[in-house]
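S.K.: Sequence first, then the predicted structure:
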Amino acid sequence: MATNFLVAGVQCIAKSDHLKLKPGEIAYQKGNIITVVEPTQEKGIYKARNNKTGEEGLISSTNMREREAIRIDSCLSLMPWFHGKISGQEALKKLKPREDGLFLVRESFRHPGDYVLCVSFAGDVIHYRVIYQDNKLTIDSSQFFYNLIDMIAFYSKNKGAIATILHRPKEKAGTRSAELEISKAGWLLEMDKLILGASIGEGEFGEVYEGEYLGQKVAVKNIKCDVTAQAFLSETAVMTKLQHKNLVRLLGVILHNGLYIVTELMDKGNLVNFLRTRGRSQISTGQLMRFALDVCEGMEYLESKKLVHRDLAARNVLVSEETVAKVSDFGLTKGDSKGSEQVKLPVKWTAPEALRKEKFSTRSDVWSYGIFLWETFSYGRQPYPKMSLKEVRERVEQGYRMEAPDDCPPAVYQLMGSCWQEEPGKRPSFHKLRDKLQKEIDR
């Protein structure tokens, strides 16, 4: 492994089999995912858990490699077998040579909104109409699926109502299987190792649950819609690149009922609710300063990776059991500065140049950080109180800036002002902001 320093919760992949054991060691095979439990006194030796067997014991970091980051790539598809709107004749041409179980899925020409599963069997191709019934998909009105990903997973293991088990997908030209890539890079987790608990929230895209994965408390975002699941692949890919104490850590993904994104559990929820429910009587200015520093350090790390978050706000900052703030929700994170797809922007948090021309940069994140500071020191109030989004846009363009929240330290309000400079180049970097905050805390 490139480094002999691993922290608890980091997952690595075994480079080779380890079956001749010294006392206290665990067995593993090449490719097994190993979770670090804690360091030991001895350099390069860690207490760890084999994710496959659940056994705990000692490992040497020299026989481990870090999980690779998944490349963000538009070719990566959760549904490489989905060919979109092609005719039955085109499907026949693609499903060659005619081996049993070669398959693809297409949109139905005759029945818009329905799909067709085309399967090669006994030298022929059988077309199964997939219909929507009660918001679910079915071929035979007895087996129902939330989405196409689920349906293909089922018929890849069970013959059910079709002539043969699905053996091999006919991939659409220019696509690569996301499942294969995620698995190869070591980020694919197993559904049967996950214990799902209560729902802890509902996002725009699906339910969030608390749960347990191999004894570790986790949060699980379940995205059932296959199109949305595909869109969340880029968030997942971004998270595989990030390892920092102030960023919510991805443990991996599960492909089942769509997509499960499994992260560390942040027991105390998002920062807005944390501040609003406790208020001034329970949270000191010192604690607010620590939250401000936590988030600044997480953002400084993103800055060093040349990644732009684009949606920094207190609602996207989560608080751990130890009351540490961590940045989450990397759905809009990009390495580039121009947003091409139409995304509904959070107007009150977005820098003027990003609203005007979709010019995103680390310095537009700095603007958002200024708004985040205002939310934090106002104990979770909504920014620009009583102003409509239209008013906010117009007045900010004219030079309006919010006043300091009650009892906000002057030095912090000064930082907010520096974040809200009209010209992006005049705003400080996160590195500079962190220095200033640290000096303020150390006074």
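M.R.: That came through, no problem.
S.K.: contacts, neighbours, all on C-alpha from now
M.R.: Will do.
S.K.: tell me the helices in the stretch 101-250 of the chain, going along the chain?
M.R.: Assignment of helices within the stretch 101-250 of the chain using DSSP state H, counting those that start in this stretch yields the ranges 148-155, 178-185, 226-239.
S.K.: Compare those helices and give me the one nearest I59.
M.R.: Smallest distance to I59 across the helices of the stretch 101-250 of the chain (Cα to Cα): 20.3 Å, for helix 178-185.
S.K.: which helices and strands does the longest helix along the chain pack with?
M.R.: Among the elements of the chain assigned as helix by DSSP state H, the one spanning the most residues is helix 285-304. Packing contacts for helix 285-304, counted by 3 or more Cα pairs under 8 Å, 6 or more residues apart in numbering; DSSP states H and E, involve strand 325-327, helix 362-377, helix 430-442.
S.K.: switch the cut-off to 6 Å
M.R.: Secondary-structure packing of helix 285-304 (3 or more Cα pairs under 6 Å, 6 or more residues apart in numbering; DSSP states H and E): helix 430-442.
S.K.: Give the other helices and strands that the helix it packs on contacts.
M.R.: helix 285-304.
S.K.: moving C-terminal of the helix it packs on, what's the next helix or strand?
M.R.: strand 317-319 (DSSP states H and E).
S.K.: Would you mind saying which of the helices of the stretch 101-250 of the chain lies nearest V36?
M.R.: Judged by Cα to Cα, the one of those that comes nearest to V36 is helix 178-185, at 17.3 Å.
S.K.: thinking again about what came up before, from the chain's centre, how far out does the longest helix of the chain sit?
M.R.: In this view, helix 285-304 has its centroid 20 Å away from the chain centroid, taken as Cα atoms, centre = their mean, to the nearest Å.
S.K.: Can you list the neighbours in contact with that helix?
M.R.: N246, L247, A325, F430, H431, R434 (Cα atoms under 6 Å, 6 or more residues apart in numbering).
S.K.: Tell me what angle that helix forms with helix 362-377.
M.R.: Put simply, helix 285-304 runs at 160 degrees to helix 362-377, going by axes from the mean of the first three to the mean of the last three Cα atoms, to 10 degrees.
S.K.: here's the one I want to compare it with:
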Amino acid sequence: MTTRTGLSLLPGHFQLDDEEKAEYFILKIAYDSTLLQSLRKLVTKNKLFVANYNFEGLSPHDLTLKEGEVLEVVKYDDDDGWWYMHSLDTDSKGYVPINYIAPIKGKYSPMYYKYIYYHTVSRDEAEERLSQADTQAGTFLIRESISGPNTLSVKDGVTIRHYHISIENNQYYINPRVKFDSLNDLVQHYMTEADSLPCSLTVPIPKQANTPIAKNKELEINKSHIKFEQCINAGQFGETWKGDWKDKGPVIIKTNIATDITQETLLVEAGILQKLHHKNIISLYGVCTESYPFYIVTEPMNENLKYYLNKTLITPAELVDIAIQVTEGMIYLGEQDYIHCDLRAENILVYINIGDHNTVKIANFHLIQHLNGKKYWTVKEDTKVVLRWTAPEFFTLNRLSIKSDVWSFGILLWELATKGKEPYPDMATEEVKEAVSKGYHMPIPRDCPEPFKQLMPNCWKNHEYKRPNFNNIIDILLKYKISYL
């Protein structure tokens, strides 16, 4: 059925003016009496959204969505990628990932912008997205940058133009004549008037929620058989949960929900895990790829190493044993010509063996690279890395190698020695980047195992070729372990 303006009552990707919006809901109430009580009030501007994609809730607190469903915001958290929303179609409430919804019409909420208009894409990828046939003049996105200023990319009709967003005295500007206290203020200004741009901004290109791709039938697990129980790690590279696989038992689940990680990246990670078989590398059970979000399902573990270090009294001998197990896993990866690129305590999982030594396994292979016989990997412009664990050659030469993993291993030893503290504890991230680029090394913690004191400064040599390899490292650790027996 349609309204007098031709508006379908089964909304998809649409935009309404205020009159059409009111008409839509009046008619919807008239034809669906169950909505009379659910429509608490006429939805005001900035609160009405449409679901752009299907979403299956992960927990009882989440709101399952169907594409085209109309939603209103109940509350949002400034520092979270999830909003608590009310579905006007089903009269249900729950949490929704912000990159699954879009405002229907009018001024965009600043908090919506925070999660939608920032993209970690290259210049070429930005131009490809903005050049799509259905994008109008003024469509835009903001490209995030690790090393330099963010960039506003905007379509002016035919051409894609790029403008650096500079920061001076905590103010943002494209033209130094007009400065703003926040990026949101800058965007709102240029939506109101073009000023120095070729046209005013209209709508952002939303971050692309992942859509299914061809699945590996041998690995595919029925998503309804996977139950989430406890989150053991969460960050920009996804969430890791303890869970249960129906009729199979405990598992670990990694999901790409509310992150910039695409389904391709997650499935590449699963494909690599399928090839790796080592006692100190997490073992793959399967994947769930039929609908977003996607899961990697692996063998059960208890917790990540950082959390374990924080809460557990650990002897020097056990610290060395953990380091040995990680080293053995890294030797295996090197033999397969892989580099991990994100070796740190949060990405190592612990299986607690009562009455026996615990097992640790390297996990989270979202940045893993196969070198194909090369000495190093030239990092793509928009690759996100965790800077506190990253070797100086990333900052100076834009590359990583197996010796970069050795540097990260040195930081991991520091984590072991300090019971899981964050490296460079008195520095902001940008200060770490500058200090490491200039040759700064953290002080060696007192009261740490002797081999750690020997290894840390060697792992942190500024020149890659001066650092030990993992075979050298395990020799030193094993000598210490033998002396303890």
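M.R.: Happy to help now that I have it. These numbers come from a predicted model, not from an experiment.
S.K.: related to what we said a few turns ago, go through the contacts of helix 285-304 of the first structure and name the one nearest S281 of the first structure.
M.R.: Taking Cα to Cα as the measure, S281 of the first structure lies nearest A325 of these, at 19.5 Å.
S.K.: The closest one corresponds to which position in the second structure?
M.R.: Across the two structures, A325 of the first structure finds its equivalent in V360 of the second structure, going by TM-score structural alignment.
S.K.: So its match sits against N347, correct?
M.R.: No. Under the criterion of Cα atoms under 6 Å, V360 of the second structure is not in contact with N347, lying 10.3 Å apart.
S.K.: Out of the two, name the residue with the larger neighbour count.
M.R.: When V360 of the second structure and N347 are compared for neighbours, V360 comes out ahead with 27 against 17, by other Cα atoms under 10 Å.
S.K.: got the contact list for that one?
M.R.: When contacts are counted by Cα under 6 Å, 6+ apart, V360 of the second structure is found next to L349, V350.
S.K.: how about a cut-off of 10 Å?
M.R.: Under the criterion of Cα atoms under 10 Å, 6 or more residues apart in numbering, the contact list for V360 of the second structure reads 279-282, 301-305, 321-326, 329, 348-352.
S.K.: same deal with Q421 of the first structure?
M.R.: Applying Cα under 10 Å, 6+ apart, one finds that Q421 of the first structure lies in contact with A351, R363, V366, W367, G399, R401, R427, P428.
S.K.: The third one maps to what in the second structure?
M.R.: Put plainly, it is V366 of the first structure. When the second structure is aligned by TM-score structural alignment, V366 of the first structure is paired with V406.
S.K.: What is the burial count for that match?
M.R.: For V406 of the second structure, the count of nearby residues is 29 (other Cα under 10 Å).
S.K.: That one and L400 of the second structure: what is the separation?
M.R.: V406 of the second structure sits 11 Å away from L400 of the second structure when distances are taken as Cα to Cα, to the nearest Å.
S.K.: Also E67 of the second structure?
M.R.: If you measure E67 of the second structure against L400 of the second structure using Cα to Cα, the figure is 41 Å.
S.K.: Same drill for these two, tell me which one is more crowded.
M.R.: Regarding E67 of the second structure and L400, a neighbour count based on other Cα under 10 Å identifies L400 as having more, with 24 against 17.
S.K.: Assumed that one was part of a strand.
M.R.: Yes. Assessed by DSSP: H, G, I helix; E, B strand; the rest coil, L400 of the second structure belongs to a strand.
S.K.: just checking, it touches Y338?
M.R.: No. Between L400 of the second structure and Y338 there is no contact, the gap being 11.2 Å when judged by Cα atoms under 10 Å.
S.K.: got any residues that touch both of those two?
M.R.: By Cα under 10 Å, 6+ apart, the residues touching both L400 of the second structure and Y338 are Q369.
S.K.: my guess is E422 of the first structure contacts P352, does it?
M.R.: Yes. A contact is recorded between E422 of the first structure and P352 when judged using Cα under 10 Å, the distance being 7.6 Å.
S.K.: L345 of the first structure matches what in the second structure?
M.R.: Pairing criterion TM-score structural alignment: the partner of L345 of the first structure within the second structure is identified as V385.
S.K.: so who does its match touch?
M.R.: With contact taken as Cα under 10 Å, 6+ apart, V385 of the second structure is in contact with I146, Q236, F237, C341, D342, L367, V379, F394.
S.K.: Write the ChimeraX selection for whichever of these are buried.
M.R.: ChimeraX command restricting the contacts of V385 of the second structure to the buried ones, with burial defined by 16 or more other Cα atoms under 10 Å:
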select :237,341,342,367,394
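S.K.: residues near G206 of the first structure, how many?
M.R.: G206 of the first structure has 16 neighbouring residues, counting by other Cα under 10 Å.
S.K.: In this structure it contacts C225, no?
M.R.: Yes. Applying Cα under 10 Å as the test, G206 of the first structure and C225 come out as touching, 8.5 Å apart.
S.K.: thinking again about what came up before, got the buried residues for the longest helix of the first structure?
M.R.: 288-303.
S.K.: before we move on, what about stretch 364-384 of the first structure?
M.R.: Using 16+ other Cα under 10 Å as the burial criterion, the residues of stretch 364-384 of the first structure that qualify are 364-381, 383-384.
S.K.: Out of the contacts of Q421 of the first structure, which end up buried?
M.R.: Buried positions within the contacts of Q421 of the first structure, assessed by neighbour count (16+ other Cα under 10 Å), are A351, R363, V366, W367, R427, P428.
S.K.: among those, which two are most distant?
M.R.: A351 and P428 (14.0 Å).
S.K.: quick one: common contacting residues for these two?
M.R.: Counting by Cα under 10 Å, 6+ apart, the common neighbours of A351 of the first structure and P428 are R363, V366, W367, C419, W420, Q421.
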